[in-house]
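Participant: Here you go, sequence then predicted model.
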Amino acid sequence: MANEKLEVMSLERAIFAGGCFWCMVQPFDELPGIHSVLSGYTGGHVPNPTYEQVCSKTTGHTEAVEIIYDPALITFADLVEIYWQQTDPTDAFGQFEDRGDNYRPVIFYFNEEQKQIAEESKQRLANSGRFDQPIVTKIEPAQEFYVAELYHQEYYKKNPANFARNHARRAAFLKEHWNEQN
């Protein structure tokens, strides 16, 4: 073999909660630099929760996605901008059809740089005038992420008709508020 140079990738993590995790996977899933997007639970006090436990609203967890990405191809700032365009950042009590604390919108950060990027982005969105209500999405330190059950993974691919029904109200909202960028 000739001298081959093996590059070692340095991957990073991002965790976003924006309502039903089924709707949060697809916007990130096929972007350059994304290595995986997993549905799961985070932010609560029950270890290894099940979907039924999280839905009971007694675990403190919220549905979220964990994104493993290559920062040389896509940055955390890029991911945050995509995140805003998937949620209603003025609704702290869930997202669209999904109501309750387990659907609250949160940007979780792993370090001070991610925290600063998220806070600055949130402030820019608040100052933009795009929304006439306050931006209430939380920015919190990342906690343990528990991968959801297998049937929740890549739900939009496995169940396109049901995904489309669940995604309809979100899609209409996004079109109304972000259409000029789509």
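Facilitator: Sure, I can see it.
Participant: from here on, contacts and neighbour counts on C-alpha atoms
Facilitator: Will do.
Participant: Quick check: the gap between the closest residue in space to Glu144 that isn't next to it in sequence and Phe108.
Facilitator: Nearest residue to Glu144 in three dimensions, chain neighbours excluded: Thr42, at 6.0 Å (Cα to Cα, 6 or more residues apart in numbering). Distance, Thr42 to Phe108, by Cα to Cα, to the nearest Å: 9 Å.
Participant: ok, second structure coming up, stack it against the first:
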Amino acid sequence: MKYEKATFAGGCFWCMVRPFEEMSGIINVRSGYTGGHVDHPSYESVKNGHTGHFEAVQITYDPKRFSYQQLLDLYWAQIDPTDDGGQFHDRGPQYRTAIFYHHKNQLDQAQTSKEAIEKSGKFNGAPIVTEILPATTFYEAEENHQQFYKKQPEAYKEDRAASGRDAFIHAHWHAIE
């Protein structure tokens, strides 16, 4: 079987794992850092906002069971694509949104999906600021950040509720995980 990778930044990576991980055809979802200029960054260094890295998830998936288009659709429905200062209560460049493409087909699909969101009018003409960037080295986050929603379910629920993410998703995408 040939698996593929997809990489998305959607603010706090804790909130980006679960929606993807629970889908059939998803092999693995890892939290990590990408897009910056520091080799082997740590959570603390990325959190400080000076590494250029985004908090992101890298998804290994079976494209015969779950398409890249389905991944894009699920990704968009987890974020506020109009916020260039972070996501929800997580502020700073490390929490911006981005799609990191691994090959030209992903680039083409990502651009088409972004254009569709822009044309939808869903955000009252606000510009869609989610970047589409070439995938670079993905550094896995420390183990305590992997599948955080399973390891620390109460902390995950509290952080997610306080963030405003679920209210935004419900108001704009009509789906709460």
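Facilitator: Cool, the structure landed. Computed from a predicted model, the values in this text were never measured in an experiment.
Participant: Let me see the TM-score of these two.
Facilitator: With the length set by TM-score structural alignment, normalised by the length of structure 2, the two chains reach a TM-score of 0.96; 174 aligned residues with a Cα RMSD of 1.2 Å.
Participant: related to what we said a few turns ago, quick one: what's aligned to the residue nearest to Glu144 of structure 1 in structure 2?
Facilitator: Mapped onto structure 2 by TM-score structural alignment, Thr42 of structure 1 lines up with Thr34.
Participant: which ones are touching that match?
Facilitator: 53-56, 135-139 (Cα atoms under 8 Å, 6 or more residues apart in numbering).
Participant: likewise Ile128 of structure 2?
Facilitator: By Cα under 8 Å, 6+ apart, Ile128 of structure 2 lies in contact with 81-82, 114, 117-118.
Participant: Name the residues of stretch 52-70 of structure 2 that come out as buried.
Facilitator: 52-63, 68 (16 or more other Cα atoms under 10 Å).
Participant: Out of those, list just those in strands.
Facilitator: Counting by DSSP state E, the part of the buried residues of stretch 52-70 of structure 2 found in strands is 54-61.
Participant: can you put those in CSV and add distance to Ala161 of structure 2?
Facilitator: Output for these, formatted as CSV (distance: Cα to Cα, whole Å):
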residue, distance to Ala161 of structure 2
Phe54, 22
Glu55, 19
Ala56, 20
Val57, 20
Gln58, 24
Ile59, 24
Thr60, 28
Tyr61, 28
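Participant: Looking at the residues you listed, which is nearest Lys150 of structure 2?
Facilitator: Nearest to Lys150 of structure 2, judged by Cα to Cα, of these is Val57 at 15.8 Å.
Participant: how about that closest one, what's its partner in structure 1?
Facilitator: So, by TM-score structural alignment, Val57 of structure 2 is matched to Val65.
Participant: can I assume that match is in contact with Gly19?
Facilitator: No: assessed by Cα atoms under 8 Å, Val65 of structure 1 is found out of contact with Gly19, at 10.1 Å.
Participant: what packs against the longest helix along structure 1?
Facilitator: The longest helix of structure 1 (DSSP state H) is helix 160-178. Other helices and strands packing on helix 160-178 of structure 1, by 3 or more Cα pairs under 8 Å, 6 or more residues apart in numbering; DSSP states H and E, are helix 21-29, helix 155-158.
Participant: now, of those helices, which is deepest in the fold?
Facilitator: helix 21-29 (a mean of 20; mean count of other Cα atoms under 10 Å).
Participant: Tally up the residues packed near Arg104 of structure 1, please.
Facilitator: Other residues within reach of Arg104 of structure 1, judged by other Cα atoms under 10 Å, total 25.
Participant: ok, now the one 10 residues further on?
Facilitator: By the other Cα under 10 Å criterion, the neighbourhood of Gln114 of structure 1 contains 19 residues.
Participant: I'd like the distance from it to Pro71 of structure 1, if you could.
Facilitator: 12 Å.
Participant: just the strands in structure 1 please.
Facilitator: Under DSSP E, structure 1 gives strands at 12-17, 34-42, 62-69, 94-95, 98-99, 106-109, 138-141, 145-147.
Participant: Would you mind finding the most buried of those?
Facilitator: Greatest burial across the strands of structure 1, using mean count of other Cα under 10 Å, falls to strand 62-69, with a mean of 26.
Participant: now the angle from that strand to helix 21-29?
Facilitator: Taking axes from the mean of the first three to the mean of the last three Cα atoms, to 10 degrees, strand 62-69 of structure 1 and helix 21-29 form an angle of 20 degrees between their directions.
Participant: who are the neighbours in contact with Pro134 of structure 2?
Facilitator: 100-102.
Participant: among the ones in strands among the buried residues of stretch 52-70 of structure 2, which two are most distant?
Facilitator: Farthest pair in those, by Cα to Cα: Phe54 and Tyr61, 21.1 Å.
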